[in-house]
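Visitor: My questions are about this predicted structure, shown below with the sequence.
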Amino acid sequence: MHRVKAIVSYDGTDFSGWQKQPGKRTVQDEVEKALTKVHKGGPSSVTASGRTDSSVHALAQVFHFDTGLTIPEEKWPKALNSHLPEDVQITAAAYVDEDFHARFDAVEKEYRYRVLHAKQKDIFRRRHTFFYPYPLQIEEMKKAVRFIVGTHDFSSFCAAGTDVKDMVRTVYKAEILEIEDEIHFIFRGDGFLYNMVRIMVGTLLEVGKGVKSAEAIPEIIGARKRAAAGKTAPGHGLYLWEVVYNE
């Protein structure tokens, strides 16, 4: 058997997230069905770097699978894409050591969130950006986002329903970019809690509206209570941008 590491992009709009769920369309299910066809009916399973929720997109989700086939690694994307729907695409694949694990070996992840900050909706971006027409104090948001960098207990930025006990994470990078009529939130860290990025974005938008101050972010982190932070931004503006592994 050989282990393959693959990178997949997907438009999450019409999916109920990455992970398989009975009676729902998921990215994992589509990928595994494609693998089963390539293996001519043999059962196939994949392990991803982590889950993405309903409507969340991915530029570079990583997963691994085991195979007895000897397809050249550069031909795996074509072999799988021929059986995948148009909103899922394998962009790369490579043979790796048999002990490689897409989830446990990941050392960093980067997420990006796109906000359309305009007076009118754009129907062509409605499923890929969060439309936010309200006035925002961008410089205050940029001050606030700096407080997120570092190692903290991020309980205030974790949604209910998780079974994770350790809420400490390290955020290496947190910044806000203005790109034409969009605001991009960028977060890179060693891992993220359930809905953590979306709650951080929602909180920073409240800073931009003047509902919260930039200086309140350390207090929100210190509170370790979900109620201290802002609303959860919707999933369709979020992208899993990159997953990093040690060489």
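Guide: Thanks, I have the structure now.
Visitor: use CA for all of it now, contacts and neighbours both
Guide: Will do.
Visitor: right, and V243 touches A58 too?
Guide: No. Counting by C-alpha atoms under 8 Å, V243 sits too far from A58 to count as a contact (10.4 Å).
Visitor: which is the next helix or strand following the top helix by length along the chain?
Guide: With DSSP state H setting the assignment, residue counts place helix 196-209 as the longest helix in the chain. As assigned by DSSP states H and E, the chain's next helix or strand after helix 196-209 is helix 217-223.
Visitor: Run the angle between the helix or strand just after that next one and helix 196-209 for me.
Guide: Using DSSP H and E, the helix or strand that follows helix 217-223 in sequence is strand 238-245. Angle of strand 238-245 versus helix 196-209, following axes from the mean of the first three to the mean of the last three C-alpha atoms, to 10 degrees, is 130 degrees.
Visitor: another structure for you, compare them:
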Amino acid sequence: MKNIKLTLQYDGTRYKGWQKQKEEDNTIQGKLEALLSKMTEEEIQLHGCGRTDAGVHALNYVANFQTSKDLTAEYILDYCYKYLPQDIQIMQVEEVPLKFHARYNAKSKTYVYSIYNYKYRDVFNLKYATHVEEPLDIDKMREATKYLIGTHDFQSFTTLKSKTKSTVRTVHSINFTKDGDYINISYTGDGFLMNMVRIITGTLIEVGLGIIPPEEVEDIRDKKERKYAKAVAEAKGLFLKEVYY
């Protein structure tokens, strides 16, 4: 038995997210499992490093599967390149120990959210950044992040409905970079809840627009109720950048 690790990238625009759904096979996992099952002539179960929502992109997504077939990394890479849609690309294939699991062994992840902050939209980047017309105050946005960095209960910043799963997470850093009219917000943490990065980004955009003051983010966090963090940034601006093991 071989355990195969895949590193891939994808444009999530036309997909219903990573995770395979019973009623919807237009997912990244669904497309890959179908192809890998055909390639190996086995029923493949693909384990991903986490879920990405519909419309979210990935620059370095990690997944693994096990197979009894003696296939080389080069063969798997070439097969996937030939038959996958052009918006899903396997970049690296490697055999790893059987105990490796893409999700359970991940120690931290980095997501990047891209904002185009200019009066007029950029037609060549509509699928990969959220357009905010009014000027954003990055200093105020950065000030607000001090209430989010560290270990906190992020229940206000998730759409997770489960009452049994913990909503405590550790955010190691939130950094801002500016490239012309593009503002990129980089989030690194031990893990992120459903829609957590998008809700935090939506809240930071409200801070940057002067809708709420930076210190209100602490109050929203401490109330631990989803209704207080109302804004959700669009999926299209979010990228899974890196997974660390």
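Guide: All right, it came through fine. Source: prediction; values computed, not measured.
Visitor: TM-score of the superposed pair?
Guide: Once superposed, the chains reach a TM-score of 0.95 (TM-score structural alignment, normalised by the length of the second structure), with 244 aligned residues with a C-alpha RMSD of 1.4 Å.
Visitor: Give me the mean distance between the longest helix of the first structure and the second structure.
Guide: Its matched residues in the second structure lie on average 0.4 Å from helix 196-209 of the first structure after superposition (mean C-alpha distance after the TM-score superposition for the first structure).
Visitor: Show me what that helix packs onto, helices and strands only.
Guide: strand 106-116, helix 138-146 (3 or more C-alpha pairs under 8 Å, 6 or more residues apart in numbering; DSSP states H and E).
Visitor: Format the ones you listed as JSON lines; extra columns: mean neighbour count.
Guide: Output for those, formatted as JSON lines (neighbours: other C-alpha atoms under 10 Å):
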{"stretch": "strand 106-116", "mean neighbour count": "21"}
{"stretch": "helix 138-146", "mean neighbour count": "19"}
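Visitor: Next, format those as a markdown table and append distance to S44 of the first structure.
Guide: Conversion of these to a markdown table gives the following (distance: least, C-alpha to C-alpha, whole Å):
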| stretch | distance to S44 of the first structure |
| --- | --- |
| strand 106-116 | 22 |
| helix 138-146 | 42 |
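Visitor: Out of these, the one nearest P43 of the first structure is which?
Guide: strand 106-116 (25.7 Å; C-alpha to C-alpha).
Visitor: now the angle from the longest helix of the first structure to helix 138-146?
Guide: Going by the same axes, to 10 degrees, helix 196-209 of the first structure makes 140 degrees with helix 138-146.
Visitor: Helix 196-209 of the first structure versus strand 106-116: what angle between them?
Guide: Going by the same axes, to 10 degrees, helix 196-209 of the first structure makes 40 degrees with strand 106-116.
Visitor: and the residue of the second structure positioned farthest from its centre, which of the three is it?
Guide: Residue farthest from the centre of the second structure, counting by C-alpha atoms, centre = their mean, is D70 at 32.0 Å. Secondary structure, DSSP: H, G, I helix; E, B strand; the rest coil: D70 of the second structure is coil.
Visitor: again, but for the one 5 residues further on
Guide: When states are read from three-state DSSP, the local structure at Y75 of the second structure comes out as helix.
Visitor: roughly how far apart are it and K16 of the second structure?
Guide: 28 Å (C-alpha to C-alpha, to the nearest Å).
Visitor: Neighbour count: the two, which is higher?
Guide: K16 (21 against 12; other C-alpha atoms under 10 Å).
Visitor: Now for that one: which residues touch it?
Guide: By C-alpha atoms under 8 Å, 6 or more residues apart in numbering, the contact list for K16 of the second structure reads 24, 26-28, 53-55.
Visitor: residues contacting the residue most central in space within the first structure?
Guide: Centroid-nearest residue in the first structure, with C-alpha atoms, centre = their mean: L240, separated by 3.0 Å. Under the criterion of C-alpha under 8 Å, 6+ apart, the neighbours of L240 of the first structure are 52, 56-61, 109-112.
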